[in-house]
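> have a look at this prediction, sequence included:
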Amino acid sequence: MPRSIEVTVPEPSQEPPKGRAPSIRDVARVAGVSHQTVSRVLNHHPSIRPETKQRVLDVMAELQYTPNRAARALVTSRSRTLGILSASSTHYGPASSIAAIESAARAAGYWVSTANIESSDAVSIADGLAHLRAQGIEGLVVIAPQMRVFDTLAQLSIDVPYVTLQSTGRDPEHTLSVDQIAGARLATRHLIERGHRSIYHLAGPQDWIEAEARMRGFLDEMGSQDVPTTAPILGDWTADFGFYAGRELLTVRDFTAIFASNDQMALGVMHAVRDAGLEVPRDVSIVGFDDIPEAAHFWPPLTTVRQDFAELGRRCVALLLGDLDDAAPEYRGTIVPELIVRDSVGAPAF
């Protein structure tokens, strides 16, 4: 009687061959779906059942699959890339805005490419815009603190949907911003309500849109409450400037409170007050603006104005997608900031 021989045929490997990155077909095979289904998941197609979508996403994570952006762009004629044209991106506000936009864009299935322009001259701006266009961006965010950047952009042709994050008053249909004037009024009003009448304002650089708006908010609130005003002191956003300005002001000491246009200058003033043998808020009350992460750990913890950068990024991306995708919601207008009350404001010393 012939001897029977059992032959075991190994099942096909669920992993892609070593040395090769997983492909869309590898994901489809492991997930038990067609490669067209995987493609629909990647493109956020509404017809995919939630359980199927989750299974495909789980397999992508397991295989560490990364979509090929170039290949997808060829097939769909869309890059799913948003561009950011940014000046002064090392400062807290612009840097926080960029991070928030990148986070919101990823959540919506988009990539972000950022062009940082070191100079605000026309050539640098045009080069930055050309760099982003070459990457096939579908939408543009402009984060530029100086008005001269927008003067230059007005002369250039922007052929994609765009949003600016500074309120210049020129293009409200394409503007989204935090209400800097309202934030400055909140800070100034808080000092007045605590009894202060001798208040100095350390403003930002004269050519910055946000600095001008915060200075205007300070002056508006002082005027509306019939409190005498002194000329704002133009600074440069740095703690060093706050320190030296505070030291000069303390030689006369004809004030009880200071509203600084950002937290770094407020920190410098706090240093100057302590250097003079005085205390915050016993002798001088101080309010900042931005609520940087360190503000809660100044001594004393700084009362300041918080800008919701996460919401700004979410609305910015949603506003762009409203122009790119009919189903995306639109958000326009300004975001109202919030006063964060801590321990740097007290009753007037005199």
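Sure, I can see it. For clarity, every value in this text was computed on a predicted model and none was experimentally measured.

> switch to C-alpha atoms for all contacts and neighbour counts from now on
Fine.

> contacts only, for Pro89.
Actually, residue 89 is Ser. It isn't Pro. Ser89 is in contact with Ala95, Asn116, counting by CA atoms under 8 Å, 6 or more residues apart in numbering.

> and for Ile143?
Neighbours of Ile143 in contact, by CA under 8 Å, 6+ apart: Ile84, Leu85, Ser86, Ala87, Pro94, Thr164, Leu165, Gln166.

> now intersect the residues you listed with the helices, please.
Pro94 (DSSP state H).

> I figured Ala260 hits Asp291, correct?
No - assessed by CA atoms under 8 Å, Ala260 is found out of contact with Asp291, at 11.9 Å.

> ok, the two, which is more surrounded?
Ala260 (31 against 22; other CA atoms under 10 Å).

> need the contact list for that one.
If you count contacts by CA under 8 Å, 6+ apart, Ala260 has them with His201, Leu202, Ala203, Ala266, Ile286, Val287, Gly288, Phe289.

> can you check Ile84 too?
Ile84 neighbours (CA under 8 Å, 6+ apart): Ile98, Val112, Ser113, Thr114, Ala115, Leu132, Leu140, Val141, Val142, Ile143.

> show me the contact partners of the helix or strand hosting the first one.
Applying DSSP states H and E as the criterion places Ile98 in helix 92-107. With contact meaning CA under 8 Å, 6+ apart, helix 92-107 is reached by 82, 84, 86-89, 111-112, 143-144, 290, 292, 309-314, 316-317.

> one more structure, for comparison:
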Amino acid sequence: MADVAAMAGVSSQTVSRVANNRDNVDEATREKVLAAMQVLGYRPNTAARALVTGRFGALGVVSFDVGAHGNARTLAAIADAAREADFSINFMGVRAQTEAAVRKAFRHLMLQSVDGIVLVESQILDTPSLHLPPTMPIVVADGETGHRYPNVDFDQAHGARSAVTHLLELGHRTVWHVAGPHDSFAARRRAESWHRTLTAARAPVPPVSYGDWTAASGYRIGQQLAGRPEVTAVFAANDQMALGVMLALHQAGRRVPADVSVVGFDDVAEAAYFVPPLTTIQQDFEVVGRHCVTLLLDQIDGRTAGPRSLAVEPVLIVRESTAPPPPGTA
């Protein structure tokens, strides 16, 4: 630090302020210090900086299926919000939802000196024996916490209810459901809400079909549904499975939406360009990312007031894949 200060012609305190990204340094001086740091290969000592600021400047994220659209978007949103707060992100992908795997991921991140950790869509939290480090600030995104940890989630029940209600209000007698995998918190919540909404409307409740979030699984289930003339409305738990359903219906000669209406969930970027454009449930992942980081920083800074649980309400986006049922089928 003394070498950087000498080269830049400033005090060591000014170098410290630049290293800690403080605002009370004019831009010309900041540029001189940064240039001297680059020439000398200076890197701030994160442990020493943490003693001064109380922060390491990094947040950890643990996720079990980063390939899933929702998890990937949530991770990107958390990273964006963290960057705005001058934090970096350390990511740990975990394949198995076991207590040992989760504890190992937390140990790894703590060795990397993170200030707090976001756990994304974890079913392992349903295990009462799982105890995460009590001194580590933790926020759960899109998962059941049992009120043990602050959490941010989409109102999955509201989203599914909006999809089913939309189809019933169009005049469909009932709505068939293509659910996500059994071990997904989001899929379970959507399926439960689908069932409750039909029951409350006194509509028949068809058997549920389970996919794995992929278009291929939606296509496989869609082939089965296409052969049932009583199927006039389908709610798929994500847009990729809805795409597979629509292809299967098309190949079977059943038109969307003239013969069968289809609703998805997520509003992926391509949903508006499906044939026909897909009616779906839109989720604002950027809002979830901001809330996760805010709740984490509240814990890091010792602010415990305010809500420990936040629900972001999804929005129904009506496009061209839904319409009233064919005459004589309602």
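Now that the structure is in, tell me what you want to look at. Bear in mind the structure is a predicted one, so any value in this text is a computation, not a measurement.

> so of the contacts of Ala260 of the first structure, which ones are in strands?
Here DSSP state E is the test, and those give His201, Leu202, Ala203, Ile286, Val287 as lying in strands.

> map Ala85 of the second structure onto the first structure.
Mapped onto the first structure by TM-score structural alignment, Ala85 of the second structure lines up with Ala108.

> just to revisit the earlier point, drop anything exposed from the contacts of helix 92-107 of the first structure.
For these, a burial check counting by 16 or more other CA atoms under 10 Å picks out 82, 84, 86-89, 111-112, 143-144, 290, 292, 309-310, 312-314, 316-317.

> hang on, the earlier thing: how much does the helix holding Ile98 of the first structure stray from the second structure?
For helix 92-107 of the first structure, the mean deviation from the second structure after alignment is 0.8 Å (mean CA distance after the TM-score superposition for the first structure).

> so after that helix, what's the next helix or strand?
Assigned by DSSP H and E, the successor of helix 92-107 of the first structure is strand 111-117.

> now do that next one: which elements does it pack against?
Strand 111-117 of the first structure sits against strand 81-87, helix 92-107, helix 122-133, with contacts defined as 3 or more CA pairs under 8 Å, 6 or more residues apart in numbering; DSSP states H and E.

> nearest to Glu221 of the first structure, of those?
helix 92-107 (23.3 Å; CA to CA).

> pull out the buried positions in the closest one.
For helix 92-107 of the first structure, the neighbour count (16+ other CA under 10 Å) marks Gly93, Pro94, Ala95, Ser96, Ser97, Ile98, Ala100, Ile101, Glu102, Ser103, Ala104, Ala105 as buried.

> biggest separation within those, which pair?
Gly93 and Ala105 (18.2 Å).

> trace Pro293 of the first structure over to the second structure, please.
By TM-score structural alignment, Pro293 of the first structure lines up with Ala269.

> wait, Ala276 of the first structure
With TM-score structural alignment as the criterion, Ala276 of the first structure matches Ala252.

> ok, that match to Ala258 of the second structure distance?
Going from Ala252 of the second structure to Ala258 of the second structure by CA to CA, to the nearest Å gives 14 Å.

> same thing with Ser209 of the second structure?
Where Ala258 of the second structure is concerned, Ser209 of the second structure sits at a distance of 23 Å (CA to CA).

> those two: which is more packed in?
More neighbours surround Ser209 than the other of Ser209 of the second structure and Ala258, with 19 against 15 (other CA under 10 Å).

> now do the strands in the first structure.
Using DSSP E, strands in the first structure cover 81-87, 111-117, 139-143, 162-164, 176-178, 199-203, 233-234, 257-260, 285-287, 304-306, 333-335, 338-340.

> distance to Arg40 of the first structure for those - can I get that in JSON lines?
Converted to JSON lines, the strands of the first structure look like this (distance: least, CA to CA, whole Å):
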{"stretch": "strand 81-87", "distance to Arg40 of the first structure": "18"}
{"stretch": "strand 111-117", "distance to Arg40 of the first structure": "18"}
{"stretch": "strand 139-143", "distance to Arg40 of the first structure": "22"}
{"stretch": "strand 162-164", "distance to Arg40 of the first structure": "27"}
{"stretch": "strand 176-178", "distance to Arg40 of the first structure": "32"}
{"stretch": "strand 199-203", "distance to Arg40 of the first structure": "51"}
{"stretch": "strand 233-234", "distance to Arg40 of the first structure": "54"}
{"stretch": "strand 257-260", "distance to Arg40 of the first structure": "51"}
{"stretch": "strand 285-287", "distance to Arg40 of the first structure": "51"}
{"stretch": "strand 304-306", "distance to Arg40 of the first structure": "40"}
{"stretch": "strand 333-335", "distance to Arg40 of the first structure": "34"}
{"stretch": "strand 338-340", "distance to Arg40 of the first structure": "41"}
